[in-house]
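# No sequence on hand, only this structure:
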């Protein structure tokens, strides 16, 4: 099979396409033919040398922590799936390849109507947003500020918060303000003076803030949210520690992913694909994600032509 790999940490240029053996699913595992796999900031960070807490990254490594595809075969003793089933799922590494072997309990069924690009890019962004809003106890009547609201995680966070009864103010570049209005958020431009602009939009105050962008978002948040336990980030952990705020991390589960799939089926979750890339253009895709202004997600399609 073909895969996007890196032999050493570094910039996007360290990525290359390599031919690797098709993985063999072990007991309790499933072999999936990958048709779409999203790219997260976590993927670019791992490529750059970061190791997630409690994990191990052995080189050479295949990035990609979310995917969708078709079940090819089952490992010994595996139940619950059949060859030909369409699925979406998650794993720390390995998604940016034509095949992946994954634990069966990290998969959920893909709705027939869900586009492959949406299915392949839901798990990481969707579960990250779900964990963050749960940890911040976002619910009915809250005013939530989402930094980086037009990105992959922000897109889901806005819609989840709205579904849970919150009013959402979202930061984004001017070109994405119409998009945020379509998602149900009140858009605001980021940059100097952000706190004053948010106060004008929320005269009764802001109850919680979720940072999916960095770039000074936490400093602005502490001016707006009285309860620091309700300010959290998924990107700027150093500043969070310095200011006594929350670095948000949580366990991904099939149950959490299935809840997000049900929300999509009910029409309550729009998933935006910024661009798709073959494996040979993975470096270009990583650069797009690292630029930090992607609307929705960049997606690798491992079987597409150059």
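On my side now, so go ahead. Quick caveat: nothing in here was measured; it's all calculated off a predicted structure.

# CA atoms for contacts and neighbours, from now on please.
Will do.

# secondary structure element for the residue lying closest to residue 74 once chain neighbours are set aside?
Leaving aside its chain neighbours, residue 74 sits nearest to residue 30 (4.6 Å; criterion: C-alpha to C-alpha, 6 or more residues apart in numbering). Counting by DSSP states H and E, the element that carries residue 30 is strand 29-39.

# which helices and strands sit right next to that strand?
Packed against strand 29-39 by the contact rule (3 or more C-alpha pairs under 8 Å, 6 or more residues apart in numbering; DSSP states H and E) you find strand 66-74, strand 99-103, helix 116-120, helix 282-291, strand 297-300.

# Please report the distance of the spatially most central residue of the chain from residue 303.
The residue lying closest to the centre of the chain (C-alpha atoms, centre = their mean) is residue 125, at 2.1 Å. Residue 125 sits 23 Å away from residue 303, going by C-alpha to C-alpha, to the nearest Å.

# adding another structure so you can compare the two:
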């Protein structure tokens, strides 16, 4: 007899109202996997993209999965079973993970649920001094900032460019973080500061006090002034927002500097960058338990922290997705199911 659990499932692509809280089969666990009782799970942009069927992408990239799907990648919870070939984790361990990303990006990684099976290589012990809500808010945003700014950590082909993304030295350099109030942005500010950079945060005015508290040396309210008109000779701009006209920041970067694009799809400044000697680079974030363990030490010691925009019970996932669509998110949105 199949064991059941509660989960939020998607039976057809569409809006937040398509997310249904219902009974679903509990996942089975492979010999190199760990079964986790999920206590909290955070929302990330790929959750919304998949819910909508990736309609922002060219039609040839649209997924054709088998419904129903269970969205979500970022979890914090407790180990309830361990595969026979797994070492390093035990029943009762508090853990966190970004589950099967990008491998399951087009079909759902199964995190909006009471239980999820996780490859042991993608799992790390939860930082002890933070709660499950903060731990669940970390994985994708933290790994994105880490892989862009600190260590790529893998040799997988880069789907966005022909060359491997390589982080640049940050100590003593000037780093501009565009979209600094968001999930990736607020962590990028803290990691760049930890690495010894002078950090300029670009966001709306409601984020200024927070970002200065997180270590930003300067703050620019993009709703009042065009940041590219006041920032000159930056060593690196990391854009976490995407969208159009990101290439405007090229005028703010010194010769030989770099621009890192978390979402590169609308960038059109390749020719100008080449003329200015600016390296433009991007990469696809990938699951890594080892990197979550390394970065987790910064969370545990309070060197960096995860800001929570809002929390919702799991059964209100549709409301959480509506919040995500409303914009002006400060940090992360988290679903809880204690």
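Looks like it arrived, so ask away. Note that the coordinates shown come from a computational prediction; the quantities given were computed from them, not determined experimentally.

# Just give the TM-score of the two.
Scored by TM-score structural alignment, normalised by the length of the first structure, the superposition of the two chains gives a TM-score of 0.89; 297 aligned residues with a C-alpha RMSD of 2.3 Å.

# right, and the helices and strands packed on strand 29-39 of the first structure - which one's nearest residue 218 of the first structure?
helix 282-291 (19.4 Å; C-alpha to C-alpha).

# matching residues in the second structure for that closest one?
Aligning helix 282-291 of the first structure against the second structure (TM-score structural alignment) gives residues 317-326.

# List of residues touching the matching stretch?
Residues outside stretch 317-326 of the second structure that contact it (C-alpha atoms under 8 Å, 6 or more residues apart in numbering): 8, 16-20, 43, 48, 311-312, 333-335.

# how about a cut-off of 7 Å?
Residues outside stretch 317-326 of the second structure that contact it (C-alpha atoms under 7 Å, 6 or more residues apart in numbering): 16, 17, 19, 312, 335.

# so which helix or strand takes in the fourth one?
In this assignment (DSSP H and E), residue 312 of the second structure forms part of strand 308-313.

# and whichever strand or helix holds residue 189 of the second structure with strand 332-336, angle?
Here residue 189 of the second structure sits within helix 183-194, counting by DSSP H and E. Helix 183-194 of the second structure and strand 332-336 are oriented at 120 degrees to each other (axes from the mean of the first three to the mean of the last three C-alpha atoms, to 10 degrees).

# Once aligned, what mean separation remains between helix 183-194 of the second structure and the first structure?
Helix 183-194 of the second structure, aligned to the first structure and superposed, deviates on average by 0.6 Å (mean C-alpha distance after the TM-score superposition for the first structure).

# Buried residues in that helix, which are they?
Buried residues in helix 183-194 of the second structure, defined by neighbour count with 16 or more other C-alpha atoms under 10 Å: 183, 184, 185, 186, 187, 188, 189, 190, 191, 192, 193, 194.

# wait, what's in contact with the corresponding residue of the first structure for the fifth one?
Residue 187 of the second structure maps onto residue 156 in the first structure when the alignment is built from TM-score structural alignment. Residue 156 of the first structure sits next to 125, 126, 129 when contact means C-alpha under 7 Å, 6+ apart.

# so the first one sits in a helix?
To tie it back to what came earlier, the one meant is residue 125 of the first structure. Yes. According to DSSP: H, G, I helix; E, B strand; the rest coil, residue 125 of the first structure belongs to a helix.

# Where does whichever strand or helix holds residue 146 of the second structure end up in the first structure?
In this structure, residue 146 of the second structure sits in helix 139-149 according to DSSP H and E. Helix 139-149 of the second structure lines up with residues 123-133 of the first structure when matched by TM-score structural alignment.

# Mean distance of the matching stretch to its aligned residues in the second structure, please.
Per aligned residue, stretch 123-133 of the first structure averages 0.8 Å (mean C-alpha distance after the TM-score superposition for the first structure).
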